[in-house]
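A.B. asks: Sequence below, structure please.
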Amino acid sequence: MTDIKAIITGATGMVGEGVLHVCLQDPRVSAVLVINRKPLGIQHPKLREVIHADFFDLSAIESLLRGYNACFFCLGVSSVGMKEPDYYRVTHTLTLNVATSLVRLNPDMTFCYISGAGTDSSEKGRSMWARVKGKTENDLLQLPFRRAFALRPGFIKPIPGLQNAHSFYNYINWLFPLGRALYPSGFCTLTELGRAMIHLAEEGYDKKILSGKDIIALGK
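C.D. replies: The predicted model follows:
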């Protein structure tokens, strides 16, 4: 596949904004549709934006979602301060609702889900967020997409100049070179993450669940 037409969710967050930035610069990506609750304020010849508030009901915009062969799902929330039913609804139920709609509309699609290092594929561990992410991964990988992948980055170094990097990265970015040297699987750049997702859409991969090392290798 050399003509990638991608849907991106979560483009108003740090990861989604970075993945969008990489896609708009990459010649392998010919079109991008972002689905947001609020406007991005970005204009680009490749970019189309749909404002839609309810990700649990996509029926009003389904006609706009056809004709895409990749989805880079970057939408997510922190589990800090959330009870498990609420986190499950936003992390699992919402994600599966979007994915189920997309696979029905675009069965030839490659679906790439941003998960996280430490996710629990057994769904039985003590960490609530890791169990929920694990179940989300497991259920996504069972859907009849052409291909589906879960990416598990650890520390992600933001792309300089973008708007939505978390402020605490300003204080800890100095750790990145040291962390990359000592524990390379746990430290990737946002550019590498975006490029890895494009590679997955274009060529696939021999693993369904990608670690930080896989992301770095594909993101070169």
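
A.B. asks: contacts, neighbours, all on C-alpha from now
C.D. replies: Noted.

A.B. asks: need the contact list for the residue most central in space within the chain.
C.D. replies: Closest to where the C-alpha atoms of the chain average out (C-alpha atoms, centre = their mean) is Cys74, at 2.9 Å. Cys74 makes contact with Ile8, Thr9, Gly10, Ala11, Val15, Gly16, Tyr113, Ile114, according to C-alpha atoms under 8 Å, 6 or more residues apart in numbering.

A.B. asks: quick one more, to check against the first:
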Amino acid sequence: MEMRSAIVVGATGLVGSTLVKQLCESDEYVAVTVIARRALDYSHPKLVVRIKEFDALAESDMEFAHEIFCCLGTTIKKAGSREVFEKIDVEYPVQIAAMAKNRGIQHMIVISAMGANEKSFAYYNRVKGKMEKELIDIDLPQLSIVRPSLLVGNRSELRIGEKIGAAVLAVFNPLLIGPLKRYRSIKAEQVALAMIVIALYHKNTKLAIYPSNELAQMTPPELEEEPEMKREDLFNWNKLQSGNVLDEEVTFDKSKIKQYKVERDTPKD
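C.D. replies: Take a look at the predicted model:
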């Protein structure tokens, strides 16, 4: 597999920070560029961090990469208003997607949410649905939308509602079977891993949407072990056993060696 480069936007969040570490530790990626509004608490020889306000982001700030991962997302409480919330969750991803397309980046993998639907009665799901629709309308070469359920992990900020929800689902997850599997909580590390698996191995789908239960099952394919070379495979012993002899020209012959030494030591006219 060819060595790859990636861009990550939204690298300071729960999934984004985990994704950056996994990309840097992956043998398949040789370069990882992060576009962020502040510095990261993580460094790696493969990693380049570009500090940039998204309102001032230009195409020239975005070099070519094989994939761009968009992990942008916030809450209304943290954003302070619906206007700011929609700017972060809709406007920025759409602007970044358009720039990526113009820069020749072939694949965008973006985090949405379970239940995303622009016609939903729930405001949050409606905003995520709007983001998905506008990204689809851009007509990217390849777009992968991941829809995780409630994310589990150590956030830098405290979200009481998510803490309670995660505690409840930790008890009920085993009871959610069949069609209800999609409602199980999912670890941020697994979502990040699933995004990398999608980038590396899901090549032929122009548009794909992955629900949480599918993300939970994604792992890199196991590499096939090369069969151990047996001694009998290294040399065909049957030829000797059948009475065949080696080619006369390469048969070890001491007399030829003596003849060669005489010819070599005999002075020439």
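
A.B. asks: TM-score for this pair?
C.D. replies: A TM-score of 0.83 describes the superposed chains when it is computed by TM-score structural alignment, normalised by the length of structure 1; 211 aligned residues with a C-alpha RMSD of 2.6 Å.

A.B. asks: List only buried entries from the contacts of Cys74 of structure 1.
C.D. replies: Listed as buried from the contacts of Cys74 of structure 1 are Ile8, Thr9, Gly10, Ala11, Val15, Gly16, Tyr113, Ile114; burial here means 16 or more other C-alpha atoms under 10 Å.

A.B. asks: could you dump those to CSV with distance to Ala217 of structure 1 and secondary structure?
C.D. replies: Output for the buried ones among the contacts of Cys74 of structure 1, formatted as CSV (distance: C-alpha to C-alpha, whole Å; DSSP: H, G, I helix; E, B strand; the rest coil):
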residue, distance to Ala217 of structure 1, secondary structure
Ile8, 22, strand
Thr9, 24, strand
Gly10, 24, coil
Ala11, 24, coil
Val15, 18, helix
Gly16, 20, helix
Tyr113, 18, strand
Ile114, 17, strand
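
A.B. asks: what are the ranges of the strands in structure 2?
C.D. replies: With DSSP state E as the criterion, structure 2 has strands at 4-9, 29-36, 47-51, 67-70, 107-111, 142-147, 151-152, 186-187, 207-211.

A.B. asks: And for Ile42 of structure 1, the neighbour number?
C.D. replies: By other C-alpha atoms under 10 Å, 8 other residues sit near Ile42 of structure 1.

A.B. asks: Same check on the one 4 residues further on?
C.D. replies: Applying other C-alpha under 10 Å, we find 14 other residues in the vicinity of Lys46 of structure 1.

A.B. asks: Tell me the spacing between Leu176 of structure 2 and Val32 of structure 2.
C.D. replies: Shown here: Leu176 of structure 2 relative to Val32 of structure 2, a distance of 37 Å by C-alpha to C-alpha, to the nearest Å.

A.B. asks: should've said Thr74 of structure 2
C.D. replies: Distance of Thr74 of structure 2 to Val32 of structure 2, computed by C-alpha to C-alpha: 23 Å.

A.B. asks: Which one of Leu176 and Val32 of structure 2 is surrounded by more residues?
C.D. replies: Val32 (23 against 13).

A.B. asks: mind listing what the more buried one touches?
C.D. replies: Taking C-alpha under 8 Å, 6+ apart as the test, what Val32 of structure 2 contacts is Ser5, Ala6, Ile7, Val8, Val20, Leu23, Cys24, Lys46, Leu47, Val48.

A.B. asks: Can you get me a residue count around the residue lying closest to Val22 of structure 1 once chain neighbours are set aside?
C.D. replies: Nearest residue to Val22 of structure 1, sequence neighbours excluded (C-alpha to C-alpha, 6 or more residues apart in numbering): Gly194, at 5.8 Å. Residues near Gly194 of structure 1, counting by other C-alpha under 10 Å, number 24.

A.B. asks: Gly194 of structure 1 matches what in structure 2?
C.D. replies: With TM-score structural alignment as the criterion, Gly194 of structure 1 lines up with Ala192 in structure 2.

A.B. asks: Please enumerate the helices of structure 1.
C.D. replies: For structure 1, the helices defined by DSSP state H cover 14-25, 84-88, 94-105, 128-140, 169-172, 176-182, 190-203, 212-218.

A.B. asks: For Glu62 of structure 1, which of those is the nearest?
C.D. replies: Closest of the helices of structure 1 to Glu62 of structure 1 is helix 94-105, at 7.9 Å (criterion: C-alpha to C-alpha).
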